[in-house]
Every structure is written in C-alpha cells, then in structure tokens.
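Student: Here is a sequence together with a model predicted from it:
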Amino acid sequence: MTTGFFWDETCFWHAGGNYAFTVPVGGLVQPMAAGGLPENPETKRRLKNLLQVTGLTGELDVRGAPAATREELLRVHPARYLDRFKALSDAGGGEITRAAPFAAGGYEIAAQSAGLAVAAVEAVMSGAVTNAYALSRPPGHHCLPDHPNGFCLMANIAIAIEAAQAKGTAERVVVLDWDVHHGNGTEAIYYERDDVLTISVHQEGNFPLDTGAVEDRGAGTGKGFNVNLPLPAGAGHTAYLHAMDTVILPQIAAFQPDLIIVACGFDAAAIDPLARMLATADTFREMTLRIKAAAETHCDGRLVLVHEGGYSEFYVPFCGHATIAALCGSSITAPDPIAKNLAIRQPGPRFDAFLRAEIDYLAGKL
C-alpha cells in the first residue's frame, strides 16, 4: 500500500492582507497575527514539519502537482468569477466577498491548491497510489461556483471530482466533510445531482449560520443524496464515532461509490479557536481508520483526504499526524501532548448519552 502526500510550498504563501475575521480593527482592537486571518499557514506548515521530524514523511510518496488548469476550473467556476478573481489578484489582492480575502498572487495559489486535490484524485484513480492526502491551502469547501466564502476561494474537491468524471475514471463519489463548519459550497454544487453523495458532520449553529440543516436533503434528481448531521456544541470523541458508525458508514455502504473524498478539517478539535467541539487527535485517527476500511470494502481502497480547516497552530499538526499515520498504516506516532488533559474534558455519561440520542434522532430524519 502506498499513500501519496501532495503539497506545494506556494500554498503556505497565501495571505489575506491586513484583515481580522468577524472583529473590527482599530481603537483598542489590535490586528491579529499573520495578517489577520485565523486561516494562516502555520497550521499546515507545522503539520508538514512534524511529519518530517518523526520520520513519517519517509513512509509517504511525497509529490507535487501542477496548478489546476483554466479548463478544470471552468467545470465548477464560471468565467466571470475566474476573470474577476484573476484581475484583483494581479492588482495586488482584495476581496470579492467578505471572509475570503487574498493578497497579490492569490489566484495562482488558489489554483495550485486545487491542483493538489486534482492530482491526488488522479493518482488514486490511476492506481499510482493506494490513497492520498492533499495539503491544500487555501481551503475550498465553503466556496460556491461564483462566490468565495469562509477563507475558501476555489472549490478544491469539486474541481477534483469534475476532473475525474471528465476523464471517466470516477462516476460515483462520496464527499465526507468532517470539518467543524458545514460544507455549504460542496453541498450547493451537488445539491441537484445523484452521482455525488455529500455528507457533512458539523457543529450546529457555527459558520455558516444559514445552512447545514438535517432537513436539507437535496433537490430534483439529487433528493436524498445530501446528508447533514448538525451536532450540538460539546460533542466529543464518542459522539463523532457514534455518528460514523450509525449514520455515515451506512450511507456510504448504500451509495456504493467509486471513490471517497474526505474534506479533512481539524477544527472539531477541542482547543480550536473557531469551534466548541471536543474531538481529539485520537478521534481523527479512529475516523480515518473507519473511512479507510469503508473505502477498502466499497471502492478498492480509493480514498483521498483534502485538507480544509483547523486553526490551532499547536494542535492541528498532532491531529494531522494521527490521521496520516492511520491512512498509510504506519506505526510511527507523535504522542498527543495534551491527551490526558482532553480526556478528562470529554462529555460525562449524561451528556454523552444525550449526544448519542441526538445523533439517533437526526438519523431518523434522514
């Protein structure tokens, strides 16, 4: 078994300029570090560094990739959007909409980020690697075809799916989004299609505020092919695994995909600044083992993880290392330095029972 690891240095160079997300700057409010964006390069750079230091990189097939081509981008994003984005990028950067700023060269870096996802999917579908991880940045799961959103400038996963379908290497695809924020962009792109099953497990009432309801099941031929699991704040390790075992894995089994793609955000982790969940590095390890087994059962192991959110510079690397080690079957570990601290902060028996009952209730509405 070979696990591909796709990355590019330029993805660490994406910047949002002098910008602070959701808070005003001025008066007594100082700008945030790293140019003002919680989505900053250090979470991803430190993950890559940790893989190198522990030696896990040596067990991966490390690859680069070309940027996504305009033809590939146009399968998801209209020309008017790409042209506006490129013009602003060439002029020094800016914003097309709030919450997705970019600096000079932002267009090229976003295309590079999408290209990593495209190449990861292509390598898996061709058999060049068994499975793959794409360290994409900027992320993509909030991006609509003509509307960037939530740090996301191009729909990385959708671009990769459309490229594979255009080449005839994949027909039926599952997108499992375990980022703590609802994957509204991916949902919107495939809401009326039955060839892509979109599943999002996310914190209820977090960003975006107006999407992600369990009742949103798709429309037209896509009815029943969109699944949302909005979990209450405070959901931890056992709740996420219960959701995987009782809802997500049965949905995948029923769909019988050619390929599974995970929108792999680590912001459900307990100390993430943009969420209120209690997942741990071990949670992500266990979810990865489960989805890997599902891929082996249903689609010959064809599995791609594409990096999304996660905003703790300290903890994302440990969550990512646990995930990638599970993905490639390595015995190399990076012991979680706060495992004991997080273990005693997991939901107690009464709240855990409530969370399980809530997941069962949501499952009954699907």
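Tutor: Yep, that arrived. Everything numeric here is computed off the predicted structure, so don't read it as measured data.

Student: can we go C-alpha only for contacts and neighbour counts from here?
Tutor: OK.

Student: which residues of the protein fall in helices?
Tutor: Counting by DSSP state H, residue ranges of the helices within the chain are 42-54, 70-74, 79-90, 106-126, 156-167, 184-190, 237-243, 249-255, 281-298, 316-328, 339-343, 349-364.

Student: Kindly state which of those is positioned closest to P208.
Tutor: helix 184-190 (7.6 Å; CA to CA).

Student: which residues touch the closest one?
Tutor: Identification of contacts with helix 184-190 by CA atoms under 8 Å, 6 or more residues apart in numbering yields 76, 140-145, 155, 157-158, 196-198, 208, 211-212, 222, 226.

Student: for stretch 32-42, same thing?
Tutor: Here stretch 32-42 has contacts from 11-21, 151, 309-311, 313, using CA under 8 Å, 6+ apart.

Student: Quick check on the contacts of helix 184-190: which are buried?
Tutor: Neighbour-count burial (16 or more other CA atoms under 10 Å) is assigned, among the contacts of helix 184-190, to 76, 140-145, 155, 157-158, 196-198, 211-212, 222, 226.

Student: What about those residues, which are in strands?
Tutor: Residues from the buried ones among the contacts of helix 184-190 lying in strands, with DSSP state E as the criterion: 196-198, 226.

Student: Dead centre of this structure: give me the residue that sits there.
Tutor: A263 (2.8 Å; CA atoms, centre = their mean).

Student: Enumerate the positions of stretch 49-59 that are buried.
Tutor: Neighbour count says stretch 49-59 has 50-51, 56-57, 59 buried, by 16+ other CA under 10 Å.

Student: swap in stretch 314-327?
Tutor: Buried, per 16+ other CA under 10 Å, within stretch 314-327: 315-327.

Student: let's bring in a second model and compare:
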Amino acid sequence: MSTGFYWAERCFWHSGGNYAGNAPVGGLVQPLAAGGLPENPEGKRRLKNLADVTGLSRDLVQATAPPATWDALARVHDTGYLERFRAMAEAGGGEIGLRAPFGVDGFEIAALSAGLATGALRAVLTGEHANAYALSRPPGHHCTRDFPNGFCLVNNIAVALETARAEGRLTRAAVLDWDVHHGNGTEAIYYDDPDTLTVSLHQERNYPLDTGGFEDRGTGAGAGANLNIPLPPGAGHVTWLAALERLALPAIRAFRPEVIVVACGYDAALIDPLSRMMCTADTYRRMTRATRTLAGEVCDGRLLMVHEGGYSEVYVPFCGHAVLEELSDSAVRAPDPFADAYAARQPSARFDAFAAGLIDEMAAALAP
C-alpha cells in the first residue's frame, strides 16, 4: 500500500499581499522568500526539496489535485465571505479577517490548497493510497465559516471532509490537530456535529487568546465531540507524547472514526518563532507512529496529514521528513542535525512532572 504526497508548485506562490512591501508579486512574479509573513513558502518548499535530495520522494506517490470548486468551498464557508474574498483578490489582494493577508492570486491558491487536501482524502477513502500527506498552503485550521484569521483563508480540512460526505464516501471523521496554535476554525465549524470529533493539542493561550479551553466540549448533538488539550509553554517531547497517548488517542479510539485527519503543524518545535514549545523531529516521528498505529486499529489505516503551521525554515523540513518516513515505512532517513543540541535543551524532570499532573487532571475529568 502506498503513501500519496499531494503538492502543487502554485501553493508556494501564495503571498502576503500588502505585507510584501513594494515587490510587485502576483501573476508570474513569485513572492519573495519571506514575503513579509512568518507564513512563507520556504519551510514547505524545503521539506519537498529535502525529500527529493534524500530519495524519500521515490517512496511516495507524487500527486496533485484540482482546486476546490465553488460548491465545495460553499459547503463549509459563507457565500458572502467567499464573494468578498474573491472580489478582493481580483482587485489586487489585501487583508480580510484577522492576520489573513493575500495577494492578487489569493483566492485561486487558497482553493488549490483545499483541493490538495480534498484529493488526498478521496484517494485514502477509495483505497488508492493507504495514507497520504497534503502539502497544503495557505493553511486552514484557523478559518471559521465566515472569518479568516491566523494566515488561514479557507478551512482545507473541513472542505475535504464535506466534499467526501457529499460524495457519499464518509460519515464519521476524527480531526487531530497538533499545530501549536488552537484549531479554532475547525472546532467552530464542527462544534455541534456529532459525526466529527475535533481534538486539538496546543500551547495554552498562544493563538487565539480566547479559545482552546479544556472545558469547551461541543454543544447540542455535538456535546462531547470536541476535546481541547492546552499545554503549558515550555512543554517538550515527553509532555506532548503523554498528552497524545493518554488523552487524544483514547478519545479517537472511543469515537471509532472511519478516517483520521491530522492538522499537521510543526510550530511546537523547539526553535519555532511563533511558539514557546520544545518538540523535536523525533517528537513528530513518534506522534505519527502512534497515530498511524491507532488508525490501523480503528479505521483500516486510513490516515491523512494536512500541512498547517511551522515557521522555522531550517527545522520544519526535518520534522516533516520524519513524519513522511513513518507514513511510508521508508528506509530513507534524514538524520536530525540538531538532535543532540535539542535533547540537551529539553525540559527538566521537574517540569515534566508538573505537566504530567495537568494531564492527570484532564484524564480524570474525562473518565466515565
């Protein structure tokens, strides 16, 4: 069984529009490497390049997909919002929502990003691939039905899920979000949906400041189908694995989804500029391994990773490579050049014990 790797060069051309200074980006002019935003193409492009250079790409099925259609976007997003977004893009770009800037091609590329996630999910559900990775950009997990924020213009995962449902391929799904920022958009979209379990591991009160509380469990028919796992700043390898294995994965196991979709952000890594966490490439390897094992138990291995955040251009490629190695059972390795230095900077045993106590409290609150 194969691992699909869905990507499109055009997604690397998404720009921050008015954040890009005086550079005339858009059309056939690529954005600058940074483009004025922490969310820039280099981490994603360098992940793809690293996989090509190591030979890991040969163990993946390279694929792409068409942009999400208007109807697919409208299953998730308010049409008034989509119309404003498209009109602003056609007029040259700008900023809509909160911290969600884009250039002249913004709408087109956001639809393509959602299309990659959609195509990858379809291939997993039809059995074309055992699992898949969508190198989507711009990211999506902060975008609600009508409010883009945090660099997210379209909720890629929600568009993929609702397309699969419209095609009659899916009923129950679990979304596991290990981006360091709370997956507020996905939570909001599915907060009253009993058929979609949303689980978010994140740094407490990083972004957004007012969402992501453990007490937020869903509402109406969706009560109990949302789980937030806020972790204290400074948590590292031990704490993130413990939170995953003691809280997130048991919730997914009990839910019995037909597919697990991971909002795969790498911004909990030790040197990420937008977080205060201390994960390493091995953390992402181990989280992927554990999640893939669970997928084998509950949903015939159906697992999709959708790329979200991660803002260290140097370290994201090694974290992502570790994830792809685990998904594909590849023997190709990209040794983490920072492993020894980062191991020495992990939290103390005293901190890990404190964090373990917080996890104990959450586990006790969830116990039947």
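Tutor: That came in fine, so what should we check first? Keep in mind that this is a model prediction, so the values were computed, not measured.

Student: that older thread, I'd like the buried residues of stretch 49-59 of the first structure as TSV, with distance to R290 of the first structure appended.
Tutor: Shown next, in TSV, are these (distance: CA to CA, whole Å):
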residue	distance to R290 of the first structure
L50	24
L51	22
L56	21
T57	22
E59	21
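
Student: Could you identify the most distant pair in those?
Tutor: Farthest pair in the buried residues of stretch 49-59 of the first structure, by CA to CA: L50 and E59, 13.4 Å.

Student: what's near enough to touch the closest residue to D352 of the second structure other than its chain neighbours?
Tutor: Spatially, and ignoring its direct neighbours in sequence, D352 of the second structure is nearest to T239 (6.3 Å; CA to CA, 6 or more residues apart in numbering). Applying CA under 8 Å, 6+ apart, we find T239 of the second structure in contact with 352, 355-356.

Student: Could you pick out the buried ones from these?
Tutor: Buried among those by 16+ other CA under 10 Å: 352, 355-356.

Student: Out of those, flag the one nearest to P101 of the second structure.
Tutor: A355 (35.8 Å).

Student: Against A290 of the second structure, how distant is the closest residue in space to the closest one that isn't next to it in sequence?
Tutor: Counting by CA to CA, 6+ apart, T239 is the residue found nearest to A355 of the second structure once chain neighbours are left out, at 6.5 Å. Distance of T239 of the second structure to A290 of the second structure, given as CA to CA, to the nearest Å: 15 Å.

Student: In this structure L153 of the first structure contacts C143, no?
Tutor: Yes - judged on CA atoms under 8 Å, L153 of the first structure makes contact with C143 at a distance of 5.9 Å.

Student: and the aligned partner of G93 of the first structure in the second structure, how many neighbours does it have?
Tutor: Applying TM-score structural alignment, one finds that G93 of the first structure aligns to G93 in the second structure. Neighbours of G93 of the second structure under the rule other CA atoms under 10 Å: 23.

Student: residue contacts, Y191 of the second structure?
Tutor: Here Y191 of the second structure is in contact with 217-219, 222-223, 225-226 (CA under 8 Å, 6+ apart).

Student: Where neighbours are concerned, which of those residues has the most?
Tutor: N226 (27 neighbours).

Student: and S126 of the first structure, how far is that from G115 of the first structure?
Tutor: Distance from S126 of the first structure to G115 of the first structure, by CA to CA: 16 Å.

Student: These two: who's more crowded?
Tutor: Neighbours were counted for S126 of the first structure and for G115 using other CA under 10 Å; G115 has more, 29 against 11.

Student: Does that one touch G64 like I think?
Tutor: No - the pair G115 of the first structure and G64 does not pass the contact test of CA under 8 Å, sitting 9.2 Å apart.

Student: Grab the nearest non-local neighbour of E128 of the second structure.
Tutor: E128 of the second structure's closest residue in space is S2 (CA to CA, 6+ apart), at 7.8 Å.

Student: Looking at the first structure, name the residue matched to D193 of the second structure.
Tutor: D193 of the second structure maps onto R193 in the first structure, by TM-score structural alignment.

Student: does its match really touch F225, like I thought?
Tutor: Yes - here R193 of the first structure reaches F225: they are 7.5 Å apart, a contact under CA under 8 Å.

Student: Mutual contacts of these two, please.
Tutor: Counting by CA under 8 Å, 6+ apart, the residues touching both R193 of the first structure and F225 are G218.

Student: related to what we said a few turns ago, output the contacts of Y191 of the second structure in JSON lines; the columns should cover distance to N40 of the second structure.
Tutor: Output for those, formatted as JSON lines (distance: CA to CA, whole Å):
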{"residue": "R217", "distance to N40 of the second structure": "33"}
{"residue": "G218", "distance to N40 of the second structure": "33"}
{"residue": "T219", "distance to N40 of the second structure": "36"}
{"residue": "G222", "distance to N40 of the second structure": "35"}
{"residue": "A223", "distance to N40 of the second structure": "37"}
{"residue": "A225", "distance to N40 of the second structure": "33"}
{"residue": "N226", "distance to N40 of the second structure": "30"}
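
Student: what's the closest of those to A100 of the second structure?
Tutor: Using CA to CA, these come closest to A100 of the second structure at N226, 25.1 Å.

Student: give the contact list for the closest one.
Tutor: Here N226 of the second structure is in contact with 187, 191, 197-199, 216-218 (criterion: CA under 8 Å, 6+ apart).

Student: If we use 7 Å, what do you get?
Tutor: Taking CA atoms under 7 Å, 6 or more residues apart in numbering, we find N226 of the second structure in contact with 191, 197-199, 217-218.

Student: closest to A341 of the second structure among those?
Tutor: V199 (30.9 Å).

Student: neighbours of the closest one, just the number please.
Tutor: Neighbour tally, V199 of the second structure, other CA under 10 Å: 29.
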